[in-house]
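>>> predicted model, plus sequence, below.
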Amino acid sequence: MGARSFYIYILANRIGGTLYIGVTNDLVRRVSEHKSGAAESFTKEHDVNRLVYFECFEDIEAAIHREKRLKKWTRAWKIALIEKDNPNWIDLYPEIAGG
């Protein structure tokens, strides 16, 4: 993960559960905020803190464009996207945080 990278990410509260899509320039920090409850109320209220998918972009415009497109996708398409690379909905945070 480079210093000039931007990310879209999908969080879930459980397999097949509530999904949240976001964009950030610091994936480790942002997911940490969700996990600690410091992030906005939706993720806190729904306990959405499992990082199940992410993509990296070189510029913010591309990341925001992808985020907006994903938010318009059907739930089934989002689940298929997650399960293509992460069929067991494993929390990817330890992998990106170096733990």
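Done, it's in. Numbering: from 1, shown residues only.

>>> could you use CA atoms for every contact and neighbour count after this?
Fine.

>>> wait, N13 touches K44, no?
No. The criterion here is CA atoms under 8 Å, and N13 misses it with K44 at 10.1 Å.

>>> between these two, which one's more packed in?
Shown here are N13 and K44; by other CA atoms under 10 Å, N13 has more neighbours (19 against 16).

>>> and the top helix by length along the chain, what does it pack onto?
Counting residues, the longest helix found in the chain (DSSP state H) is helix 60-72. If contacts are counted by 3 or more CA pairs under 8 Å, 6 or more residues apart in numbering; DSSP states H and E, helix 60-72 sits against strand 6-12, strand 19-24.

>>> again, only this time at 10 Å
Counting contacts by 3 or more CA pairs under 10 Å, 6 or more residues apart in numbering; DSSP states H and E, helix 60-72 packs against strand 6-12, strand 19-24, strand 50-57, helix 75-85.

>>> one more to weigh against that first structure:
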Amino acid sequence: MTRAYVYILASRPGGAIYVGVTNDLVRRVHEHRTEALDGFTKRYNIKLLVHFEQFDRIIDAIQREKNIKHWPRVWKTRLIAQTNPTWRDLYPELVM
């Protein structure tokens, strides 16, 4: 069974944020961190993985991503603060 993930990246605590969906969280965050792809995260130096959620079905992850993207910023920051109040980078824990 393929896993799917919704993730939130940030430039710094309280800084610019990006919401995405992927089936390979480590690979996708690595692409953002190494600026392998042009776009919003590269332009605004968004590299810190501050939140992620795992799903069994990609359709559920895509729907969650769409919902979060439509939320006001304060709701997104509240979601991050609930599980990661210091906005620490979670990526190193994934690759250990």
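Thanks, I have the structure now. The shown structure was predicted, so the numbers you read here are calculated from the model rather than taken from an experiment.

>>> ok so, going back, so for E40 of the first structure, which of the helices and strands packed on helix 60-72 of the first structure sits nearest?
Proximity of these to E40 of the first structure was assessed by CA to CA; the nearest stretch is strand 19-24, lying at 11.1 Å.

>>> quick one, that closest one and helix 60-72 angle?
On the basis of axes from the mean of the first three to the mean of the last three CA atoms, to 10 degrees, strand 19-24 of the first structure is oriented at 170 degrees to helix 60-72.

>>> need the contact partners of strand 19-24 of the first structure.
With contacts defined as CA atoms under 10 Å, 6 or more residues apart in numbering, strand 19-24 of the first structure is touched by 5-13, 30-31, 42-43, 46, 48-56, 60, 63-68, 70-71, 75, 78-79.

>>> then stretch 27-47 of the second structure?
In contact with stretch 27-47 of the second structure (CA under 10 Å, 6+ apart) are residues 7-12, 15-22, 25, 48-49, 89, 91, 95.

>>> just the buried residues of it, please?
V29, H32, R33, E35, T41, K42, N45, I46, K47 (16 or more other CA atoms under 10 Å).

>>> from T41 of the second structure, how far out is the first one?
The reference is to V29 of the second structure. With the distance defined as CA to CA, to the nearest Å, V29 of the second structure ends up 10 Å from T41 of the second structure.

>>> I'm done for today, thanks for sticking with me.
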